[in-house]
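Colleague: here is a sequence together with a model predicted from it:
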Amino acid sequence: MEYLSENEKFQEAMDIVRTNCGDKMWLVGGSVYRGLAHLMYDIEEPDVDFDFIVGDPNGNIILPNTWRLHRNTYGNPKFVGGEFSIDFVPLSTVVSIKRRGLEFIFDNFLTGTPLTVQSIAYDVALGKIIGEIGINALESGSVGVNNLGQALFCSRKKGISVEDLIREKAKSLGFEPVLELV
């Protein structure tokens, strides 16, 4: 993805993540779908941190001297630098996969995202965007429910309805909310 290959923060993040895991790694979250929405629809360029799902994390975390190791709300490593942070999420700890009792494979992450636009990733090994549901959401300029159970879980955590969760995400992207599946 050319947008990322020219991004110095992404390159630094990739170097740090590669140092701490095997070959299986996927960039997920806002840096993917907001970055693509920026390119496709000229919305504001995202100023987001990087979220990586990793298949084979190393036992010992190695960070540059200026970086610090913290934990995110799910207890996974969060690497914090001066300008941005990196969520380093082992595939074996993904909540939506655990809650559904599924095998820890990346496709099960994609089927467990709350919203359609979130069901997308940059597969670092393949060097390409994956996640048909998320790609379709971006192409159609819409946001709907991808996994109702996870959407309910996230909306309750935020103290809002699933409909409002959809509306908030759609508005932030300039997309249309799809509420039929709720």
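Modeller: That came through, no problem.

Colleague: alpha carbons only for contacts and neighbour counts from here, please
Modeller: Will do.

Colleague: which stretches of this protein form helices?
Modeller: In the chain, the helices defined using DSSP state H lie at 2-5, 8-19, 30-41, 95-100, 106-110, 132-140, 148-158, 162-173.

Colleague: and Phe50, which of those helices is closest to it?
Modeller: Closest approach to Phe50 among those is made by helix 30-41 (6.1 Å; CA to CA).

Colleague: in that closest one, what's buried?
Modeller: 30-38 (16 or more other CA atoms under 10 Å).

Colleague: ok, stretch 149-163 next?
Modeller: For stretch 149-163, burial by neighbour count (16+ other CA under 10 Å) applies to 149-152, 154-155, 161-163.

Colleague: Serialize those residues to TSV and add fields for distance to Phe10.
Modeller: Shown next, in TSV, are the buried residues of stretch 149-163 (distance: CA to CA, whole Å):
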residue	distance to Phe10
Gly149	31
Gln150	28
Ala151	28
Leu152	31
Cys154	27
Ser155	29
Ser161	33
Val162	31
Glu163	32
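
Colleague: from the residues you listed, which is closest to Lys78?
Modeller: Cys154 (19.9 Å).

Colleague: could you measure from that closest one over to Tyr41?
Modeller: Computed as CA to CA, to the nearest Å, the Cys154 to Tyr41 distance reads 27 Å.

Colleague: find the nearest non-adjacent residue to Lys171, please.
Modeller: Pro177 (7.9 Å; CA to CA, 6 or more residues apart in numbering).

Colleague: now do Leu69
Modeller: Nearest residue to Leu69 in three dimensions, chain neighbours excluded: Phe79, at 4.9 Å (CA to CA, 6+ apart).

Colleague: ok, structure two:
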Amino acid sequence: MEHSIFAMEVCARMDAGSTLQRTLHEAVQVQFEKMSLQYKWYQYRRAQMALLSNLHAIEKGCWDYFDNDSRALNDYGMWSRGMITEEGARKGPSGTPDPYRGQPRYLTFTMAFLLIQGSPTDRMLRTVCDIPKDRLWRRDVFGHILQNLGHVSFASVKSDVIYLIPRDEGWALTADDLTDPKFHYLRKLV
């Protein structure tokens, strides 16, 4: 069996009063290995809708789609390791931001699908991700891709991974944290 991969990570501002972090946290804390395919779709759909509702707060991100089997397996392993390794930028919490002093806090949300190559979901994502190079890092492109994730059939997904940084709001990322080399792959969206 050959594989493809789709992966997306977004970095969003945690605006005062926003429920984005809480909604995403609820989506990732469920144990997916015990879910039916329909319930798994529902949990991703919940995350997808939260991200679409907060598209204005997404400042950075990256996404990939590859239909090369060895690259798909390698990249999926890389994305999966992000879930089991410590990915934070510091050893202690960032504290509560002062909204009057311009100290925004951020979250990153990651999802990756190891797809059965040639499956309906693989073909759909291949089409959705066929974006001209000069448009790759646009917020509207991220919105377009996110909108189409509601069409993913988990019968075509061999494996998936989903995770969120931070789990607790007190550990939210700062602007300085995002300059750490470990976040070099996140592109500024226009």
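Modeller: Looks like it came in fine. None of these values were measured; they are calculated from a predicted model.

Colleague: superposed, what's their TM-score?
Modeller: For this chain pair, the superposition-based TM-score is 0.26 by TM-score structural alignment, normalised by the length of structure 1; 85 aligned residues with a CA RMSD of 5.6 Å.

Colleague: make CSV out of the helices of structure 1 and add distance to Phe88 of structure 1.
Modeller: Output for those, formatted as CSV (distance: least, CA to CA, whole Å):
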stretch, distance to Phe88 of structure 1
helix 2-5, 18
helix 8-19, 7
helix 30-41, 14
helix 95-100, 14
helix 106-110, 14
helix 132-140, 21
helix 148-158, 20
helix 162-173, 23
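
Colleague: please identify which of the buried residues of stretch 149-163 of structure 1 is nearest to Arg71 of structure 1.
Modeller: Arg71 of structure 1 has its nearest neighbour among the buried residues of stretch 149-163 of structure 1 in Cys154, at 19.1 Å by CA to CA.

Colleague: how far away is that closest one from Asp15 of structure 1?
Modeller: Counting by CA to CA - Cys154 of structure 1 and Asp15 of structure 1 are separated by 31 Å.

Colleague: and what of Lys169 of structure 1?
Modeller: Distance from Lys169 of structure 1 to Asp15 of structure 1, counting by CA to CA: 30 Å.

Colleague: also Leu173 of structure 1?
Modeller: Distance from Leu173 of structure 1 to Asp15 of structure 1, by CA to CA: 29 Å.

Colleague: same question for Asn108 of structure 1.
Modeller: Taking CA to CA, one finds Asn108 of structure 1 at 26 Å from Asp15 of structure 1.

Colleague: which one's more surrounded, these two?
Modeller: Asn108 (17 against 12; other CA atoms under 10 Å).

Colleague: so Val80 of structure 1 touches Arg71, yeah?
Modeller: No: if you go by CA atoms under 8 Å, Val80 of structure 1 and Arg71 don't touch, sitting 9.7 Å apart.

Colleague: quick check: end-to-end length of stretch 46-64 of structure 2?
Modeller: End-to-end span of stretch 46-64 of structure 2 (CA to CA): 21 Å.

Colleague: buried set for it?
Modeller: So stretch 46-64 of structure 2, judged by 16+ other CA under 10 Å, has buried residues 46-52, 54-55, 57-63.

Colleague: which ones among those residues lie within strands?
Modeller: Residues of those located in strands (DSSP state E): 58-63.

Colleague: identify, from the residues you listed, the entry nearest to Ser159 of structure 2.
Modeller: Trp63 (17.2 Å).

Colleague: leaving aside the residues next to it on the chain, what's closest to the closest one?
Modeller: Closest residue in space to Trp63 of structure 2, ignoring its immediate chain neighbours: Met8 at 4.1 Å, by CA to CA, 6+ apart.

Colleague: which residues are contacting the host helix or strand of that neighbour?
Modeller: Met8 of structure 2 belongs to strand 3-13 when assigned by DSSP states H and E. Residues outside strand 3-13 of structure 2 that contact it (CA atoms under 8 Å, 6 or more residues apart in numbering) are 57-70, 72-73, 75-76, 79, 104-117, 122, 125, 186.

Colleague: try it again at 6 Å.
Modeller: Strand 3-13 of structure 2 is touched from outside by 57-67, 69, 72, 105-117, with contacts defined as CA atoms under 6 Å, 6 or more residues apart in numbering.

Colleague: that'll do, ta.
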